[in-house]
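Asks: Sequence and predicted structure below; questions after.
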Amino acid sequence: MSSKASSAPSPLRLNGFVFFSSALSIGVLGLLTVLNPQASEHWLQVAQAQVSAAFGWWYMLLIVACLGFVLWLAFSRYGSIRLGHNEESPAFAYVPWVSMLFSAGIGIALLYYGAYEPLDHFLTPPGQQGGTVAASREAMVLTFLHWGLHGWALYALVGVALGYFAYRRSLPLALRSALYPIFGERIHGRIGDMVDGFGILATLVSMVTNLGIGALVVQSGLTYLFKMPDTPQTLVVIVLVMMVVATIGVVAGVEKGIAWLSNLNVRLLCLLLLFVLVTGPTLHLLDGLVQNTGDYLASFVRKSFDIYLNQPDGRDWLGSWTLFYWAWWIAWAPFVGLFVARISRGRTIREVILGVLLIPLGFTLAWLSIFGNTAIDLVLNHGQAVLGEVAKADAAMTLFKLLEYLPWAPYVAGAAVLIGFVLFLTPVDSGTLMIANLCTRRVDGGVEDGHDAPIWLRVFWAVVITVVSIGLLLAGNFGAMQTAVVLCGLPFSFTLAFYMVGLLRALRTDPDAPHRH
């Protein structure tokens, strides 16, 4: 995929139904939550509780089914099928491809939750007493569960399905295309428009949530460093600056903007992780990484199906954490999966699945183990209960309070703010680009590599995300949009089930699929 190809005139036209329905939906949702913050948050929370109670079993089974399906697919005879022509070389070299895989799926949430989530599970675990050695082991198992193989399997499924139908079956690179074996030509009508439109809405809500988390992390860092006022107005300024820079990246496109930022992300994150490992209790952290990995693998099957039956407190915890995470992964799957497909042309199904499952996963679990065990060690073994109190009161401040116990705290905290700023940019860039692409339709109905939506459309969606985020932050109702993410995950969960069926049907009829021996 060359820059030259990307600069050619784009054979695209606006899909009016998808564009206007998506813009109207996010506008109405944003307006209602801004004008009626308390009522909207109440009803969204009620809806989330109802969804968790009624569909908790479905989420748990679907996530396990997706993981099992992609693992089987990777090692099956279909794993050698290339997303493209048989002799086609990969669109991106290995290192940029790995960097973009890494950055698109991780995002600012890793900084936000890295120390906070293990501490929260340690202090208030489901079904047992908090603050104990047993609770510390359980805390890391639960954190690994939420960030582990299950979620990455969704990205691998969507990426492979969309890439297969776009690059081998010459369908548009759109969410609708993976449903072709089930609905046939009807995907080019309203059925397909509704799938793409809802994928856009889920992505928009996810982007707004991501922007809010990013702004909270950066604001906490600036408050910690410079005693900046912790006010909504400060948040608005941070949001505006972040989105201006993000919009520049969106306009620059995949080759120039997003690939460069992805490489920078990887380097900065690795440096921060190594700093905490070396200056913290190094041997304790290495021991913890080994133990956490073993505990995660040992409890993998049990935790995958654990819905805390006959444990009311555990059920409440499940809805607030595990089911929230599963729905959040599902809501992010449309845009991350589309982006994976966008950068994976020319690679085999096996390469894409194993790349998505293992490359970001190894770093993510190492990050959570090192930051989580550092935080738990301070509270459990060194009497620093204040760190736990900070985690309960202000999740975004947990990271900066943790760094206070390590050398050169102000300088490292400043570096963490910069990392948070850069880490926020790549998912927003890739998400905005994918939203804009979903709002267009190829003039010839096919797929032509290297062409993205026009710049005005990318800028439009960047502005929409910014305006909705500012409105929610000013209204003090950011939590409502986080709840909306969970609700958006439910309809798309059924689409994922169709994806598995459709992809299997298509692979069985692929003329280049290796025959059984």
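Replies: Structure received.
Asks: When you work out contacts or count neighbours from here on, use the C-alpha atoms and nothing else.
Replies: Fine.
Asks: Whichever strand or helix holds Arg13: how far from the chain's middle?
Replies: Assigned by DSSP states H and E, Arg13 falls within strand 12-14. Chain-centre distance of strand 12-14: 27 Å, with C-alpha atoms, centre = their mean, to the nearest Å.
Asks: contacts for the very next helix or strand once past it?
Replies: Remark: after strand 12-14, the chain's next helix or strand is helix 16-35, criterion DSSP H and E. Contacting residues not belonging to helix 16-35 are listed as 40-41, 193-194, 196-198, 200-201, 204-205, 438-439, 468, 471-472, 475, 477, 480 [C-alpha atoms under 8 Å, 6 or more residues apart in numbering].
Asks: which helix in the protein runs the most residues?
Replies: helix 37-75 (DSSP state H).
Asks: Who are the packing partners of that one?
Replies: Secondary-structure packing of helix 37-75 (3 or more C-alpha pairs under 8 Å, 6 or more residues apart in numbering; DSSP states H and E): helix 16-35, helix 149-167, helix 312-320, helix 322-343, helix 349-381, helix 478-508.
Asks: Just send the ones you listed back as JSON lines, with mean neighbour count and distance to Gly431 too.
Replies: Putting these into JSON lines (neighbours: other C-alpha atoms under 10 Å; distance: least, C-alpha to C-alpha, whole Å) gives the following:
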{"stretch": "helix 16-35", "mean neighbour count": "17", "distance to Gly431": "14"}
{"stretch": "helix 149-167", "mean neighbour count": "27", "distance to Gly431": "13"}
{"stretch": "helix 312-320", "mean neighbour count": "17", "distance to Gly431": "25"}
{"stretch": "helix 322-343", "mean neighbour count": "26", "distance to Gly431": "6"}
{"stretch": "helix 349-381", "mean neighbour count": "22", "distance to Gly431": "17"}
{"stretch": "helix 478-508", "mean neighbour count": "20", "distance to Gly431": "15"}
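Asks: Pasting the second one now:
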Amino acid sequence: MKKVSKTVFSVSLIIALLFILWGTLAPENAAEVTGNIQTLIQNKFGWFYLLSATGLLVFVISLIFTKLGNIKLGQDDEEPEYSYITWFAMLFSAGMGIGLVFWGVAEPLSHFNNPPIGDPATREAAKDAMQYSLFHWGLHPWAIYTVIALALAYFKFRKQAPGVISATFYPILGDHVKGPIGKTIDILAVFATIFGVATSLGLGAAQIAGGFSFLVEGIENNFQTQLIIIAIVTVLFMASAWSGLNKGIKYLSNINVLLAVALMLFLMFSGPTKFIMDFFTTTLGNYVQELPRMSLNLNPFESSNQAEWTQTWTIFYWAWWISWAPFVGTFIARVSRGRTIREFVLGVLAVPTLFSALWFSVLGGSGLHNEMFGSAGIVETMNSQGAEIALFKLLESVPMGTVLSMIAILLISTFFITSADSATFVLGMQTTNGSLNPSQSVKLTWGVIQAASAAVLLWTGGLKGLQMASIIAAFPFTFVLIGMAFSLFKSLKEEQPKIKPQTVASESE
């Protein structure tokens, strides 16, 4: 098996280095080629992303209502390693921290200004804007994460398989997982992880630079500033990675959640509280009611603008979540040992979705309220300076705005660190045959590769370049995810007759 891990590490590293070299020496050519590939995938296979994401959601929800939900991710007598609070903080920080801060204000206002259906800047546009924001950040992404995390945790902790993606295919591939097929699966996982995480790191760098440029005269939000930020934060997250999972990531994850909740609560109670909570409740109801329609809607009979909106937003998000899946799934699996499948699925699906709904209602709702009933000018600022400025423009209009903006920059930075820190650990696992303690040199290598990839993507295409990378990296890995779901279900069905009646009874009590 050492040979397998060496092959996966070497091939993955060569691919990543070639991409970095290509983007550095020929940025225009790299942007053109990746842009053409992205357009082809979005136009020809958008339906595939929608069907795949929705199918995975249906699959994981169905596990809750069967006896299979009683199976533990570990041996029957094992208890969870982390408390609920720490568990939620770690999976949430790894899952979508930077993205929520980046898009919390920007996405609802983008949809408000350019809705998928109807006229912009209307009350109907505001309602749809929040509904679609929750759709993009709710059950679907966490279902994608759940599939890969569930498969990895089940095969690693219950079946004692190596903690790599290919090992989860043993029920359907047998010993072929040790050969070229297994290697290819693991390389695809590493490829998706590098560019999925690089997308988020690029967003984080752009928003930190945007925040400093908004607050400090003389600092410009350009590539040079973003590159300096990436370099500084890379040193910080490598120091965190060096300290280990139970120190760096654990403590930073708790700090992330505390900062995020503090910022959210301040905005909630210093702003239009009743409007925000009414919006939160209404959005949840609309989301549940419209979920089936939104999940499978590609607007084939509508105008080209509406179809383009779905391609630009929904297809991009589904691809982004899929490219993040090997990273987030591996990390969630690592911290979820000892929980039952039912407990795991409910926790991973419900808690982050509810928090995302509240987060968008507070930040996005505050932004929409200011645009509709005030004179914040957030949309105008976004159009002229970029989406990364939206949060800071909102904070400018509330009490202690400068202090809150500095806290927001700190929050983005800590999310940056935990995401990159977690990813170095995951990439280390995936390229050392599933080792739960990859060597520092391996983690250092992948940390540098991630930072360099984020810099190259910003250099070659900015925000659009980041989106392109996610869509391209996600496409081949979508097939891997579907295969994992089939393999997991096959293994669970084989174990079903062995589930002890008293285990079911004790769970129901």
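Replies: It's in. Predicted, not measured: the structure shown is a model, and the values here were computed from it.
Asks: TM-score of the superposed pair?
Replies: The TM-score (TM-score structural alignment, normalised by the length of the second structure) is 0.94; 499 aligned residues with a C-alpha RMSD of 1.9 Å.
Asks: before we move on, back to that, looking at the helices and strands packed on helix 37-75 of the first structure, which is nearest to Gly294 of the first structure?
Replies: Comparing these against Gly294 of the first structure with C-alpha to C-alpha, the closest turns out to be helix 349-381 (12.0 Å).
Asks: Give the equivalent position in the first structure for Gly202 of the second structure.
Replies: In the first structure, the residue matched to Gly202 of the second structure (TM-score structural alignment) is Gly212.
Asks: So for that match, what's the nearest residue that isn't a sequence neighbour?
Replies: Ser469 (6.5 Å; C-alpha to C-alpha, 6 or more residues apart in numbering).
Asks: coming back round to it: for the very next helix or strand once past the longest helix of the first structure, give me the average deviation versus the second structure.
Replies: Next helix or strand after helix 37-75 of the first structure toward the C-terminus (DSSP H and E): helix 94-106. Aligned to the second structure and superposed, helix 94-106 of the first structure gives a mean residue distance of 1.5 Å (mean C-alpha distance after the TM-score superposition for the first structure).
Asks: which residues in the second structure does the helix or strand just after helix 94-106 of the first structure align to?
Replies: As assigned by DSSP H and E, the chain's next helix or strand after helix 94-106 of the first structure is helix 109-113. Mapped onto the second structure using TM-score structural alignment, helix 109-113 of the first structure spans residues 99-103.
Asks: thinking again about what came up before, okay, and the longest helix of the first structure goes to which residues in the second structure?
Replies: Under TM-score structural alignment, the match for helix 37-75 of the first structure is residues 27-65.
Asks: Report the buried residues of the matching stretch.
Replies: 27, 30-31, 34-35, 38, 41-42, 46, 49-50, 52-57, 59-61, 63-64 (16 or more other C-alpha atoms under 10 Å).
Asks: Kindly report the same for stretch 160-169 of the second structure.
Replies: Ala161, Pro162, Gly163, Val164, Ile165, Ser166, Ala167, Thr168, Phe169.
Asks: With secondary structure as extra columns, can I get the residues you listed in a markdown table?
Replies: Converted to a markdown table, those look like this (DSSP: H, G, I helix; E, B strand; the rest coil):
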| residue | secondary structure |
| --- | --- |
| Ala161 | coil |
| Pro162 | coil |
| Gly163 | coil |
| Val164 | coil |
| Ile165 | helix |
| Ser166 | helix |
| Ala167 | helix |
| Thr168 | helix |
| Phe169 | helix |
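Asks: And these, which is closest to Ser253 of the second structure?
Replies: For those, the nearest to Ser253 of the second structure is Gly163 (22.7 Å; C-alpha to C-alpha).
Asks: need the contact list for that closest one.
Replies: Leu152, Ala153, Phe155, Lys156, Met429, Gln430, Asn433, Gly434, Ser435, Leu436.
Asks: what helix or strand is Asp512 of the first structure on?
Replies: Using DSSP H and E, no helix or strand contains Asp512 of the first structure.
Asks: ok, it - how many residues close by?
Replies: 14 (other C-alpha atoms under 10 Å).
Asks: That one against Ser80, yeah?
Replies: No. Counting by C-alpha atoms under 8 Å, Asp512 of the first structure stays clear of Ser80, with 9.5 Å between them.
Asks: I'd assumed Phe102 was in contact with Gly204 of the second structure.
Replies: Yes. Look at Gly204 of the second structure against Phe102 with C-alpha under 8 Å: they come within range, at 7.3 Å.
Asks: which one of those two has more residues nearby?
Replies: Gly204 (28 against 22).
Asks: compared with the first structure, how much does the one helix or strand that one maps to deviate?
Replies: Assessed by DSSP H and E, Gly204 of the second structure sits inside helix 180-215. Once superposed with the first structure, the aligned residues differ from helix 180-215 of the second structure by a mean of 1.1 Å; criterion: mean C-alpha distance after the TM-score superposition for the first structure.
Asks: the inter-axis angle of that helix versus helix 316-334?
Replies: Put simply, helix 180-215 of the second structure runs at 110 degrees to helix 316-334, going by axes from the mean of the first three to the mean of the last three C-alpha atoms, to 10 degrees.
Asks: ok, then the element right after helix 180-215 of the second structure?
Replies: helix 223-243.
Asks: how close does the counterpart of Lys274 of the second structure in the first structure get to Ser369 of the first structure?
Replies: Matched to the first structure by TM-score structural alignment, Lys274 of the second structure sits across from Leu283. To Ser369 of the first structure, Leu283 of the first structure is 13 Å away according to C-alpha to C-alpha, to the nearest Å.
Asks: Equivalent analysis for Val64 of the first structure, please.
Replies: Relative to Ser369 of the first structure, and taking C-alpha to C-alpha, Val64 of the first structure is found at 23 Å.
Asks: Enumerate every residue touching whatever residue of the second structure lines up with Asn263 of the first structure.
Replies: Aligning on TM-score structural alignment places Asn263 of the first structure opposite Asn254 in the second structure. Counting by C-alpha under 8 Å, 6+ apart, Asn254 of the second structure touches Thr86, Ala89, Met90.
Asks: can you rerun that using 10 Å?
Replies: Ile85, Thr86, Trp87, Phe88, Ala89, Met90, Phe92, Ser93, Ala260 (C-alpha atoms under 10 Å, 6 or more residues apart in numbering).
Asks: what's near enough to touch the first one?
Replies: Applying C-alpha under 10 Å, 6+ apart to Ile85 of the second structure gives the contacts Asn254, Val257.
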